[in-house]
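Trainee: This is the structure alone, sequence omitted:
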């Protein structure tokens, strides 16, 4: 771990390392989606702890430290052995669609509504697993949400936008 990270960010990384240890080697599919929502869903202490860590990170400025197109975002951790090959990004979005992209290795999203009845790609608070090869234009509707992205090997391919 980087000694330049504040203690809260180091604790956040440890939380995520414990979670990714349980995800390592599992297929990113509907079964994992159901398992995450059962084991780590909004009614669990694990979910509440991750959400609190993200809210702290935003408030302290070490999460979502960039802004573009009305979206605050940032990659807090690159893929690493202690994170079992996952990178970690967090975005702060309110009633907006982000840039279209594909997930060569899949994507695991933790949806954390902050204001209103925020939904991410139509899903309420909880987890969304996107399988390898899937694509979307990530959209938050009905309020504001933080969304944590776990990307195997940090892989994400943004769709090139053609000039109008």
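Mentor: Now that the structure is in, tell me what you want to look at. None of the values given here were measured: they were computed from a predicted structure. Residues are numbered from 1 along each chain as shown.
Trainee: contacts and neighbour counts: CA atoms only from here.
Mentor: Fine.
Trainee: what about the helices in the chain?
Mentor: Assigned by DSSP state H, the chain shows helices spanning 7-23, 30-40, 45-60.
Trainee: okay, now the one to match up with it:
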């Protein structure tokens, strides 16, 4: 899996999200259009696992928290960036989403939960903030940010 192939894989999701309000209704729509056990999400998860093993995804951080921006926000991505984090039993740094955050939770360990949520899509609205927390094992979280905006508080 190359970065270009990953970007192509993400394009239908990007096109689906673009222009929609970043709210609970978007999470519901994503879970319906791209269900957690569906072929599209399974392909995204496989791509992330392959890219992490290949060494080009989640290249920053350390044990328990590896991360990295995979796709920059641009006109080609309809102003959405894509990041992936690989988290194991951790409470991450407090950060804020000025324009919201759209997350795909992909537990590597079946019991892993991200902010109390299992496999599937969750959305944090504009001006929300949280400490990304994974309990119950290891999870990958793919997240899209309008304009690539995120503000770390600490």
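Mentor: Sure thing, it's come through. Nothing here was measured: the structure is a model prediction, and the numbers come from that model.
Trainee: Now the TM-score, please.
Mentor: After superposition, the two chains reach a TM-score (TM-score structural alignment, normalised by the length of structure 2) of 0.95; 154 aligned residues with a Cα RMSD of 1.2 Å.
Trainee: ok so, going back, which one of the helices of structure 1 lies closest to residue 138 of structure 1?
Mentor: Residue 138 of structure 1 lies closest, by Cα to Cα, to one member of the helices of structure 1: helix 30-40, at 17.1 Å.
Trainee: In structure 2, point out the residues matching the closest one.
Mentor: When structure 2 is aligned by TM-score structural alignment, the counterpart of helix 30-40 of structure 1 is residues 24-34.
Trainee: related to what we said a few turns ago, of all the helices of structure 1, which lies closest to residue 91 of structure 1?
Mentor: Once these are compared by Cα to Cα, helix 45-60 is nearest, at 9.5 Å.
Trainee: elements contacting the closest one?
Mentor: Packed against helix 45-60 of structure 1, as judged by 3 or more Cα pairs under 8 Å, 6 or more residues apart in numbering; DSSP states H and E, are the following elements: helix 7-23.
Trainee: Buried residues of the helix it packs on, list them for me.
Mentor: Within helix 7-23 of structure 1, the residues scored as buried using 16 or more other Cα atoms under 10 Å are 9, 12, 13, 15, 16, 17, 19, 20, 23.
Trainee: who's in contact with the fifth one?
Mentor: Just to be clear, that refers to residue 16 of structure 1. residue 83 (Cα atoms under 8 Å, 6 or more residues apart in numbering).
Trainee: Give the aligned equivalent of it in structure 2.
Mentor: In structure 2, the residue equivalent to residue 16 of structure 1 is residue 10, according to TM-score structural alignment.
Trainee: what's the distance between that match and residue 89 of structure 2?
Mentor: In this structure, residue 10 of structure 2 and residue 89 of structure 2 are separated by 27 Å, where distance is defined by Cα to Cα, to the nearest Å.
Trainee: Lovely, talk soon.
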